[in-house]
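A.B. asks: Here's a sequence, model it:
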Amino acid sequence: MAGTLMRVAVVGAGWAGCAAGVEALRAGHAVTLYEMAAQVGGRARRVEVEGFPLDNGQHILIGAYRETLRLMRAVGARTTLDLLRLPLQLGFPDGTGLFVPRGPAPLALVQGLWAARHWTPPDRLRLIAAALGWALRGWRCPAHLTVAQLTAALPGPVRCGLIDPLCVAALNTPPAEASAAVFLRVLRDALWGGPGASDLLLPRVDLSRLFPERAVTWMRELGAEVRLLHRVHEIRQGPAHWELDGGERFDAVVLATPAWEAARLARQANPAWAAQAARLTYEPIVTVYLRGDGVRLPAPLLALRGEPAQFVFDHGQLDGPQGLLAFVVSGARSWADRGIDAVTEAARRQAEAELARFLRPPLRAVRTLVEKRATFRCTPALERPGARIAENLWAAGDYIAGPYPATLEGAVRSGVEAARALAGGR
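C.D. replies: Okay, here's the model as predicted:
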């Protein structure tokens, strides 16, 4: 069936499934999109917080997310309006931190590192030397190394003030357990990826609206069938087709569900693939929303030094409610185990300790969201399942084998690649 147009089922309407559906339609295939929930977006979707559309977890994009930005524009997203673009910055409430100016990647990075006056000159020189060494080695390292091992020779203030926050933000895995090889790949694409690659892109609209809802509208306009509140229970392989739930037949299927759901659906088609997908382990992310009258932080995004949160977002500067702050706890396994009340109170105490000069206490808790399986744990030498399950049966998701951790860009790229593979019928 190579090179022919096909009838394709995409199971799952998260970012990977929407990307697969859009790309398959662009290639001329007939697409039916299935989603078990009433809402699209998967683990990056809208929730209501005090009647305002926010998100189930705070996400950011970076300029290096080229496939995500390309597809967003293809379906009508207004990327220059819907995303606040800022040069790379990791600023703390006291005004210290890393601020990378615009300009050619190597020079701008060195300028930003050297201007970080809260580190001593020797500390800055050691960090610059380490970064240049990583670049000279092609941003590669032995697969068994953790981020903590890779950066063990760096000064403690550099690790605590830069490496550790970047690691948990990018990989959602503590540095002592996170893959150094994947971390270096993220740094390479962000810091060495050309003009604008390291820019932070902060959503000004909720995540469902940012891409998935626009993608579904676009797909429907091109004739795709979208079936919400429809869980696929079983897929079976026929002589030259795939059959869903003992009924409809498709030439090809893309499983764009979470890994555990894809493992269940693929068990008959490829038991080994399903077993590998089922072996993945996960790390939570907790988002604590707090609100205070008259609160305005010095920037829309700040890094934090204490616990439990590593970052705080000021939604009043992102077209959201004034005074609403989102505290993000990545690598949150221990905090999730303590319960919502404990992590909420800890975040409130942290806010009043680190942000005291910007607050008019007391802050009040609005809502705390725990995504228990937010991302897979990105550990060294992790074996992730490949995209191909069987002939004309593909998987897409942020967990699929590839160079990236569990990010929106990884999900979108996997969806695009699965859709492009359909034309080959491999």
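A.B. asks: make it CA atoms for all contacts and neighbour counts henceforth
C.D. replies: OK.
A.B. asks: to the chain's geometric centre, what's the distance from stretch 48-61?
C.D. replies: Here stretch 48-61 is found 14 Å from its chain centre; the criterion is C-alpha atoms, centre = their mean, to the nearest Å.
A.B. asks: Give the buried residues for that stretch.
C.D. replies: Neighbour-count burial for stretch 48-61, counted by 16 or more other C-alpha atoms under 10 Å, picks out 49, 53-59, 61.
A.B. asks: repeat for stretch 230-238
C.D. replies: 235-237.
A.B. asks: Secondary structure element holding residue 367?
C.D. replies: strand 364-376 (DSSP states H and E).
A.B. asks: just checking, what packs against that strand?
C.D. replies: strand 282-291, helix 340-354 (3 or more C-alpha pairs under 8 Å, 6 or more residues apart in numbering; DSSP states H and E).
A.B. asks: Reformat the buried residues of stretch 230-238 as JSON lines; add secondary structure and distance to residue 220.
C.D. replies: Formatted as JSON lines, the buried residues of stretch 230-238 follow (DSSP: H, G, I helix; E, B strand; the rest coil; distance: C-alpha to C-alpha, whole Å):
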{"residue": "235", "secondary structure": "strand", "distance to residue 220": "24"}
{"residue": "236", "secondary structure": "strand", "distance to residue 220": "26"}
{"residue": "237", "secondary structure": "strand", "distance to residue 220": "27"}
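A.B. asks: quick one: which of those residues is nearest to residue 320?
C.D. replies: Minimum distance to residue 320 across the buried residues of stretch 230-238 is 42.2 Å, recorded for residue 235 (C-alpha to C-alpha).
A.B. asks: ok, the spatially closest residue to that closest one that is not a sequence neighbour to residue 172 distance?
C.D. replies: Distances taken as C-alpha to C-alpha, 6 or more residues apart in numbering place residue 244 nearest to residue 235, at 4.6 Å, with adjacent residues excluded. With distances taken as C-alpha to C-alpha, to the nearest Å, residue 244 is found 34 Å from residue 172.
A.B. asks: Looking at the two, which has the bigger crowd around it?
C.D. replies: Shown here are residue 244 and residue 172; by other C-alpha atoms under 10 Å, residue 172 has more neighbours (27 against 17).
A.B. asks: Now do the contacts for the more buried one.
C.D. replies: By C-alpha atoms under 8 Å, 6 or more residues apart in numbering, the residues touching residue 172 are 283, 285, 330-331, 375, 377-378.
A.B. asks: what about the helices in the stretch 101-250 of the chain?
C.D. replies: 105-114, 121-136, 147-150, 156-158, 164-171, 180-191, 207-210, 212-221 (DSSP state H, counting those that start in this stretch).
A.B. asks: how far away is the closest residue to residue 397 other than its chain neighbours from residue 274?
C.D. replies: Of all residues not flanking residue 397 in the chain, residue 411 sits nearest, at 4.6 Å (C-alpha to C-alpha, 6+ apart). Note on residue 411: its distance to residue 274, by C-alpha to C-alpha, is 19 Å.
A.B. asks: before we go on, could you also do this sequence so I can check it against the first one:
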Amino acid sequence: MNIAIVGAGWAGAAAASQLSAQHQVTVFEAARQLGGRARCVPHSVFGHPIDNGQHLMLGAYTQTLQLMRALGLDTEQAFHRTELGIISADARYQLRAKALPAPFHMAAGLLTATGYSWSDKYKLIHLQLALQRQHWKVPAQQTVLQLLQQHQQSHTLIEHFWQPLCLAAMNTPIDIACAQLFANVLRDSLGGSRADSQMLIPKQDLSTLWASHALKHCELLLGHRVQHITPDTTGVLVDGQHFDACIVAVASYDCARLLGHLVHSAAEQTWLQHIQAIRHRPIATLYWQPRSPWLEPEPLLMLHEQPHKQHYGQWLFNHHAIPNSFADNLISVVISNADDASLLGRESLVQKTEEQLRTQTHSRSPLPAFEQHELIIEKRATFEATPTTFRPEENTFWPAIKLAGDWLLNPYPGVLEGAVRSGIKSAQAILQSQHT
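C.D. replies: From the prediction side, this is the model:
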């Protein structure tokens, strides 16, 4: 078959990897780089590539890791693997899983944690055991905050454990975030094996991490923003070029733009309206070049978000502590759900975030002076993962057109593993339609 894939993000690349060995695949990508919302920025003020956001993966991202290995990549070399930990920059809180088999790795980490009371530790264990007894199922329409309140999680746990984890995983505030999606993430990480719970920090930029390998057998058209997709009696036309099938692997708003003109029936109109109603949340990533390497040994630290001080940073990465990191000695801060932070203005946000860093790392190795910085704000980084967010299937009303993306129906919020799973599922749907 001759197959078009619109979008060279992680979903499109995953779909291409499943199809290009036996079929002719053409990939259209509007940007000049691969990776979609997880891509490389080749020209930075630092003179070397950086990513458009600081991404963190989990050992539980099984299909992504399996796909990378199938492409011949060494995942142990591609990532810096570290035990799951909540280590606050100000040293008030520390919880790190131990090098023990599950479930003892988390139990030992919790028992030796500092900053959390014994009552808090009991409540954490109680919540995990309750979710396990419920087979990780929670009431429909429940939010993360409602789940935490139901299980009597303390203010300390919510503010200094659950809220940072929820924002990191879902980029959605806990008072509206979907509890079931969050429970799925907890099931596959905290409730999984020790390897599943480990954190994986990429040591290569996200465009070359694996997407370039997945697309090496495809015709790749970078800088081509598709304008028209039209099904016909034998397949589909993509900007006038005929294909047997097409996978639309773009964000929901671009999907609505490309397929909206095909909608006629009431069912199709309802489907399109639901897609158009999907909301998105921004993520800001701030990079600094220190005058000298920061000698702090922890690669990842939790920051305390304090909106009343205009301190919005949540996670701090020290690339000097990551052996062979492509980002060299850069320091980066991630601000999820960055609507309020974006209102500050770029220079004010940089100033306030540096103030936050220097205040909260005061008890650690001295933070060097900063020479240069770069602020990247992805205004529509992920979809808003609420209990009522519409998430369609890969199949559409037009048999030759399939969808792919993290926003489609899958067990996860808007994370990279969800994109990969959707891309693989969409490719399988194309292959099944060929046989039927």
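A.B. asks: Look at the residue nearest to residue 397 of structure 1 and say how many residues are nearby.
C.D. replies: 27.
A.B. asks: Look up how far residue 160 of structure 1 lies from it.
C.D. replies: 29 Å.
A.B. asks: quick one on the thing from earlier: out of the buried residues of stretch 48-61 of structure 1, which comes closest to residue 77 of structure 1?
C.D. replies: residue 61 (14.2 Å).
A.B. asks: what does the closest one align to in structure 2?
C.D. replies: The equivalent of residue 61 of structure 1 in structure 2 is residue 57 (alignment by TM-score structural alignment).
A.B. asks: Now that match: closest residue in space, sequence neighbours ignored.
C.D. replies: Distance criterion C-alpha to C-alpha, 6+ apart; nearest residue to residue 57 of structure 2, sequence neighbours excluded, is residue 200 at 4.9 Å.
A.B. asks: Can you get me a residue count around that neighbour?
C.D. replies: The tally of other residues near residue 200 of structure 2 (other C-alpha under 10 Å) stands at 22.
A.B. asks: how far away is it from residue 79 of structure 2?
C.D. replies: According to C-alpha to C-alpha, residue 200 of structure 2 stands 6 Å off from residue 79 of structure 2.
A.B. asks: Following superposition onto structure 2, what is the mean distance for the strand holding residue 367 of structure 1?
C.D. replies: Mean deviation of strand 364-376 of structure 1 relative to structure 2 after superposition (mean C-alpha distance after the TM-score superposition for structure 1): 1.1 Å.
A.B. asks: Pull out the buried residues from that strand.
C.D. replies: By 16+ other C-alpha under 10 Å, the buried positions in strand 364-376 of structure 1 come out as 365-371, 374-376.
A.B. asks: Please list the residues outside that strand that contact it.
C.D. replies: Residues contacting strand 364-376 of structure 1 (C-alpha under 8 Å, 6+ apart): 43, 49-50, 56-57, 172, 280-292, 336, 340, 344, 348, 399, 406.
A.B. asks: For ChimeraX, what selects the buried ones among those residues?
C.D. replies: Typed into ChimeraX, the line below selects the buried ones among these, using 16+ other C-alpha under 10 Å:
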select :43,49,56,57,172,280,282,283,284,285,286,287,288,289,290,291,292,336,340,344,348,399,406
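A.B. asks: Would it be right to say that residue 426 of structure 2 lies in a helix?
C.D. replies: Yes: per DSSP: H, G, I helix; E, B strand; the rest coil, residue 426 of structure 2 lies within a helix segment.
A.B. asks: what's the counterpart of it in structure 1?
C.D. replies: In structure 1, residue 426 of structure 2 lands on residue 418 (TM-score structural alignment).
A.B. asks: And for residue 354 of structure 2?
C.D. replies: Looks like residue 354 of structure 2 aligns to residue 348 there (TM-score structural alignment).
A.B. asks: surely its match meets residue 290?
C.D. replies: Yes: the pair residue 348 of structure 1 / residue 290 is scored as a contact, 7.4 Å apart, by C-alpha atoms under 8 Å.
A.B. asks: Give the residues shared as contacts by those two.
C.D. replies: With C-alpha under 8 Å, 6+ apart as the test, residue 348 of structure 1 and residue 290 both reach 363-365.
A.B. asks: And the strands in the stretch 1-150 of structure 2?
C.D. replies: With DSSP state E, counting those that start in this stretch, the ranges of strands along the stretch 1-150 of structure 2 come out as 2-6, 24-29, 40-41, 50-51, 57-58, 79-82, 85-87, 94-96.
A.B. asks: Turn these into CSV, including distance to residue 167 of structure 2.
C.D. replies: Formatted as CSV, the strands of the stretch 1-150 of structure 2 follow (distance: least, C-alpha to C-alpha, whole Å):
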stretch, distance to residue 167 of structure 2
strand 2-6, 29
strand 24-29, 29
strand 40-41, 23
strand 50-51, 19
strand 57-58, 14
strand 79-82, 20
strand 85-87, 14
strand 94-96, 18
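A.B. asks: Nearest to residue 390 of structure 2, out of those strands?
C.D. replies: Here strand 2-6 is closest among the strands of the stretch 1-150 of structure 2 (C-alpha to C-alpha), at 21.5 Å.
A.B. asks: which residues in structure 1 does that closest one match up with?
C.D. replies: Counting by TM-score structural alignment, strand 2-6 of structure 2 falls onto residues 7-11 of structure 1.
A.B. asks: Give me the mean deviation of the matching stretch from structure 2.
C.D. replies: Compared with structure 2 after the fit, stretch 7-11 of structure 1 shows a mean deviation of 0.8 Å (mean C-alpha distance after the TM-score superposition for structure 1).
A.B. asks: Residues contacting that stretch, please?
C.D. replies: Outside stretch 7-11 of structure 1, the residues that touch it by C-alpha under 8 Å, 6+ apart are 17, 20-21, 24, 29-35, 232, 250-257.
A.B. asks: Mind listing what's buried along it?
C.D. replies: Buried-residue list, stretch 7-11 of structure 1, by 16+ other C-alpha under 10 Å: 7-11.
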